[in-house]
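Visitor: Kindly generate the corresponding structure for this input.
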Amino acid sequence: MTAATRPPFVRLLAFARPLRAELLVAAAAGAGATAAGIALLGVSGYLIARAAEHPSVTALTIAVVAVRALGVSRGVLRYVERLTSHDAAFRVLGDLRVGLYRRLARIAPHGLRGFRSGDLLARLVSDVDDIQDVIVRGVLPVAAAALCGGVTVTACAFLLTPAAALLGAGLLVAGAVVPWTLGRLARASARRATAARGDLAARMVDVFSGARELIAHGAEDRALAELARADAEVVRAERRNARAAAIGAGLAVGVAGLTVWGVLVLGVSAVSDGTLGRVPLAALTLTALAAFETVSPLPAAAVRLAETTSSARRLTAVLDAPDPVHTPATPPPLPETPIHVRVRDLWVRYGPQEPWAVQGLDLDLSPGRRVALVGPSGAGKSTVAAVLLRFLDPARGTVTINGRDMTAFAPDDVRRVIGGMPQNPYVFDSTIQENLRLARPGASDEALRSAARRARLLDWIEALPQGWNTPVGTHGAALSGGERRRLALARALLADPPVMVLDEPTAHLDPGARAALTADLLDATRGRTTLLITHDLTGLDEVDEIIVLDHGRPVQRGSHQDLAHRPGPYARLTAWATA
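Guide: Alright, predicted model coming up:
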């Protein structure tokens, strides 16, 4: 059985493998604490019953010492069990989160197209948190119950065999049959509960991130109503799970009560027959009562573990998301600069059954050459950028770096020589300096100033009251659209890749800001290998070649002077832009 075909629950337990020694200590301490509790009640029953016979004090000494020792050891062992089990659980959660983040970093952005951002957040937070129940409320209590239950039944068998058999049957029903039944019944509702939590998180993120647009279009009431409906569904699902847990707890208590009464009846009958003494009867009955402490948490745990299984399935869906790019096992080192990128007969699509996003594109990015890729929205321009940055692999055709197929190189290595500015650059809730330093963490202050100067940001930054330490707010809310774009450009210039890909650098800006940013951008990339992806035709007379895409197909190519006077899509775009 391969890793991908194992049950999700089992696959996630593999993250606990390095902590086996700590988990064994927790299991032993938990079993010891439970056994001490059972023995404490049994010895206490013996002590009380024996004391009622008024023996000498010396006859009770061993029992008194045992009660004290068991009481202290129970607390100490329970503390050790809680400390080690929770430490192991939190370490597993940390390792699991790191593993998930690494997986997301590998497949982002195009490998995440099937996940909503809020739902993905719920998987990384609440679904991962659910996994701690696998250890704390799943594996360890079951191990302690099996061990202590067997020892207790064996000990009771020395006093009265029929009572021990009845106790064993009761423990089996309360600790195995009831939890298994509840787990089966709760499985469907657990799936609905975890899916509802994910939907609620996704809607909540959408509402908060799009609050301005919702208010501007008067759609906030409808969005809040949908959010309330999602919240009500979560509440209904949680109530169903709580009801199942309550029913399980009630059944376990009922089985425990009936079993203890049965043991008492058998014990009284044995006392009447003279086969059992009164003092052993007290010890037997109280031991049977204490034995159910081992299985009392299991019905509720079974319901919780049903939710955990559903959470595990959602987490493994992230781990199993297909790679949008091939990562070679032994990638070669990247060639030395200058870098020459050549694209031949490129065909790309996002899935086997999806339409072609790019069809038959040829592209030459020789050192120092600047090429513009233009066309309407949905023409496939950003798909070309995704291929060059190794976020997608070609379905057909080739992309070579200095004559070698790009897919032979590691994706991160490719991004060291082909970088730039994405269509929607992310600005973190930090300072201007920290956002810029992301491109090169070890960059000197002079390098930061140089990149900001070339992006025409330096004078503005130095005029701010806090200068480089100015907070930019969530998603860069404290900056204007042009300032965010210039910050992203400065970040790309600081990274200084040999080949720069600029994807819609003037998107969402007013005409004046677009013209100013385009002029500065063309000035900053002079003499640098650049692919400019844009639907804005301003300044394209300065690039070496323009390629016009339409529905993924290259329909025109040439210089601005040639295309502007030639009938076709570019001339129509030029006429529309100047109208």
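Visitor: from here on, contacts and neighbour counts on C-alpha atoms
Guide: OK.
Visitor: all strands of this structure, in order?
Guide: Assignment of strands within the chain using DSSP state E yields the ranges 341-348, 358-365, 370-374, 396-401, 404-405, 418-421, 499-503, 529-534, 545-550, 553-558.
Visitor: For those strands, give me CSV that also has mean neighbour count.
Guide: Supplementary listing: the strands of the chain in CSV, determined by neighbours: other Cα atoms under 10 Å:
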stretch, mean neighbour count
strand 341-348, 20
strand 358-365, 19
strand 370-374, 26
strand 396-401, 18
strand 404-405, 14
strand 418-421, 24
strand 499-503, 25
strand 529-534, 26
strand 545-550, 23
strand 553-558, 17
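Visitor: Residue 58: neighbouring residues, count only.
Guide: Residue 58 has 9 neighbours, counted by other Cα atoms under 10 Å.
Visitor: Relative to residue 226, how far out is it?
Guide: Note on residue 58: its distance to residue 226, by Cα to Cα, to the nearest Å, is 74 Å.
Visitor: Could you pull up the residues touching residue 388?
Guide: Residue 388 makes contacts with 399, 418, as judged by Cα atoms under 8 Å, 6 or more residues apart in numbering.
Visitor: I'd like the strands of the chain laid out as JSON lines, including distance to residue 173.
Guide: Written out in JSON lines, the entries for the strands of the chain read as follows (distance: least, Cα to Cα, whole Å):
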{"stretch": "strand 341-348", "distance to residue 173": "59"}
{"stretch": "strand 358-365", "distance to residue 173": "62"}
{"stretch": "strand 370-374", "distance to residue 173": "70"}
{"stretch": "strand 396-401", "distance to residue 173": "61"}
{"stretch": "strand 404-405", "distance to residue 173": "64"}
{"stretch": "strand 418-421", "distance to residue 173": "63"}
{"stretch": "strand 499-503", "distance to residue 173": "64"}
{"stretch": "strand 529-534", "distance to residue 173": "68"}
{"stretch": "strand 545-550", "distance to residue 173": "69"}
{"stretch": "strand 553-558", "distance to residue 173": "68"}
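Visitor: quick one more, to check against the first:
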Amino acid sequence: MNVTLRRLIRLAWPIRNWMLLAALLGSCTIISGIGLLTTSAYLISMAALHPSVAALNVAIVGVRFFGIARGGFRYLERLVSHRATFRLLARLRVWFYSALEPLIPAHLLEQQGGQQSELRSGDLLRRAVSDIDTLQNFYTRVLAPPLVALVIGVLMWIFFGCFGIVFGLIFIVFYVIAAIGVPWLAQLLGRRVSREIVSTQAELESQLVDSVQGIADLIAFGQEERQAQYIQTLNGKLRRLQMTSAYVSGMQGGLSNLLMNLTAWTMLLVAIPYVHQGSLNGIFLAVLVLGALASFEGVMTLPAAFQQLGGSLEAARRLFEVVDAKPAVSNPAAPSPTPINQEVRVEHLSFRYAPGEPEVLRDVSFTVPQGRCLMVVGPSGSGKSTLAHLLLRFWDYQQGKISVGGFPLQNYQQDDLYQQVSVVEQDTHLFNTSIRENILIARKGASEEELITAARQAQLHDFVMSLPDGYDTRVGEQGLRLSGGERQRVAIARAFLKDAPILVLDEPTINLDAITERAILDAIKALRQRRTTIMVTHRLVEMEMANEILVLQRGQIVERGSHTSLLKEKGLYRRMWQQQHGSANTPIQA
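Guide: A predicted model of the protein is given here:
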């Protein structure tokens, strides 16, 4: 059995009782349909002989019972199977998100066939929503229906065998071909197509998301026509695949109907001589034919289900591909220690993103005492942001040691570590909700007074109050209704509200104009008071607030000291300072 198929079945194990109940109700539905047709055939055949009404009473009651029962059982079967499946799909979404969360951001690059390919936001969305929805077909159409087909096949084989061994043999031969042969053929012809449909849809959705997010750049560089053409190509490929799938569906539907009618005709042709010989009552002739037709309802859905099996397995493979990825970091088994202070110490730290790649950081050591401020500066690509991410434990380092509060970083549960640290990043993500909700992410239980105090400290309150809806103003997708400086103030307000003892700032004033930058730095100076602060920046502004400055170049510390002492050394720091303040034009090598 396919490994992916086995894993899908294991995922469905918690709802096995529901699936068995759905299969039982589905069997009762088809049995009621068979009973309705066969009883009706018997009633009409008997009525043609003009017997007394009393002789027809049982058949009349049977028709009424089976007619009502079929509708009731069908309703219950749909209710049970879909409720169980939707519950399972809801659990699968939580399961997938829980597995995805530890992988970000370290595993936004994953290995596929020995090559790295980026998991784009559109592709992740496709996996989290559409691929899981695709599994609905597997759980509702692949698991329970074969059980229903098996139950109906056995019961009807016994039923027809009661009229003669030859009738049971005719039925079981055609039924097995329809139940196994046609689905196998449909799965064989549709496996590749259904898998390609899933992968093509995933690529199309990823391209659409990328196009929407980057529409301004596409228009600015005149590439919108090229992108539209590529999307049209993908759309055409998807349309051709769907047409091929439709042809396969038509073929399997035709074969199933052909087998059903061949069964009925064969039953009729074989039964007629028996009636002439008197070994079979002619009343049961229509019963055999209509019973054979009705019994095929148990297998009519199987070919379509197995045609889509390839798509379900491809969707599951894409989910397992993410879930099976090993997290870059893992929580320790023991509870987190209680920090004895808020000191941050880094000793002989070295790091590379993957084996065989060059080291991004080499032998970095420093200490930030409690309540002190350290600034890390250097040219682009020198390892500044990597150092900040290691302090937040997005990755685990290969050599050296990082201690927070007197204990190694790996000794902390990640949630406990984040309780100790506030972060203001260069790309602040704002959710498409109100300013209030975006600030309260830092501490959901905060009062209105605490919220306003944090906004005031971040120099955000006056701006918010100038808006018509105040703190209930929606910020739009990715906060695009706010300027860059306003988004950064929201991030700083979050840090004030969280009130963590350690503060990490990663390029908090990048891409801001001078006036906005000055206002943000004023807010940061207030924020860093009484907090252990590490600020990563390449903008040498307000450097006097740092107790110590580290200068990184090619992953190594090349200079360290105060702002005044570093200017006197006439090294890299001084050249960067002169460049940014218009005193020199010497290029700087990273």
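Visitor: right, and the strands of structure 1 - which one's nearest residue 46 of structure 1?
Guide: For the strands of structure 1, distance to residue 46 of structure 1 was read as Cα to Cα. The smallest value, 78.2 Å, belongs to strand 418-421.
Visitor: okay, that closest one sits on what stretch of structure 2?
Guide: Using TM-score structural alignment, strand 418-421 of structure 1 corresponds to residues 421-424 of structure 2.
Visitor: so where is stretch 19-33 of structure 1 in structure 2?
Guide: The alignment of stretch 19-33 of structure 1 onto structure 2 (TM-score structural alignment) spans residues 15-29.
Visitor: After alignment, which residue of structure 1 pairs with residue 140 of structure 2?
Guide: Using TM-score structural alignment to pair residues, one finds that residue 140 of structure 2 aligns to residue 136 in structure 1.
Visitor: May I see the buried residues of stretch 472-488 of structure 1?
Guide: Neighbour-count burial for stretch 472-488 of structure 1 flags 472, 476, 479, 481-488 (criterion: 16 or more other Cα atoms under 10 Å).
Visitor: ok, so of those residues, who is nearest residue 243 of structure 1?
Guide: After measuring the buried residues of stretch 472-488 of structure 1 against residue 243 of structure 1 - Cα to Cα - the closest member comes out as residue 476, at 45.4 Å.
Visitor: Grab the longest helix from structure 2 for me.
Guide: The helix of greatest length in structure 2, counted in residues with DSSP state H as the criterion, is given as helix 224-277.
Visitor: quick check: that helix aligns to which part of structure 1?
Guide: In the comparison with structure 1, helix 224-277 of structure 2 aligns to the range 220-273 (TM-score structural alignment).
Visitor: mind checking how far the matching stretch is from the chain centre?
Guide: The offset between the C-alpha centroid of stretch 220-273 of structure 1 and the centroid of the whole chain comes to 31 Å, using Cα atoms, centre = their mean, to the nearest Å.
Visitor: my guess is residue 199 of structure 1 meets residue 230, correct?
Guide: Yes: with contacts counted by Cα atoms under 8 Å, residue 199 of structure 1 reaches residue 230, the gap being 6.8 Å.
Visitor: Map residue 96 of structure 2 onto structure 1.
Guide: Residue 96 of structure 2 maps onto residue 100 in structure 1, with residues paired by TM-score structural alignment.
Visitor: That match against residue 319, yeah?
Guide: Yes: assessed by Cα under 8 Å, residue 100 of structure 1 is found in contact with residue 319 at 6.7 Å.
Visitor: follow-up on the earlier one: quick one: which of the buried residues of stretch 472-488 of structure 1 is nearest to residue 120 of structure 1?
Guide: Taking Cα to Cα as the measure, residue 476 is the one of the buried residues of stretch 472-488 of structure 1 closest to residue 120 of structure 1, at 22.2 Å.
Visitor: Per the alignment, name the residue of structure 2 opposite the closest one.
Guide: Structural alignment places residue 476 of structure 1 opposite residue 479 in structure 2 (criterion: TM-score structural alignment).
Visitor: For its match, which non-adjacent residue is closest in space?
Guide: On the basis of Cα to Cα, 6 or more residues apart in numbering, the spatially nearest residue to residue 479 of structure 2 that is not a chain neighbour turns out to be residue 430, at 5.0 Å.
Visitor: What is the neighbour count of that neighbour?
Guide: Using other Cα under 10 Å, residue 430 of structure 2 has 23 other residues around it.
Visitor: tell me the contacts of it?
Guide: 438, 475, 477-479, 487.
Visitor: and what of residue 319 of structure 2?
Guide: With contact taken as Cα under 8 Å, 6+ apart, residue 319 of structure 2 is in contact with 96, 127-128, 131-132.
Visitor: Go through the residues you listed and name the one nearest residue 405 of structure 2.
Guide: Nearest to residue 405 of structure 2 among the contacts of residue 319 of structure 2, counting by Cα to Cα, is residue 96 at 33.5 Å.
Visitor: pretty sure that closest one contacts residue 131?
Guide: No: Residue 96 of structure 2 sits out of contact with residue 131 when judged by Cα under 8 Å, with a separation of 10.9 Å.
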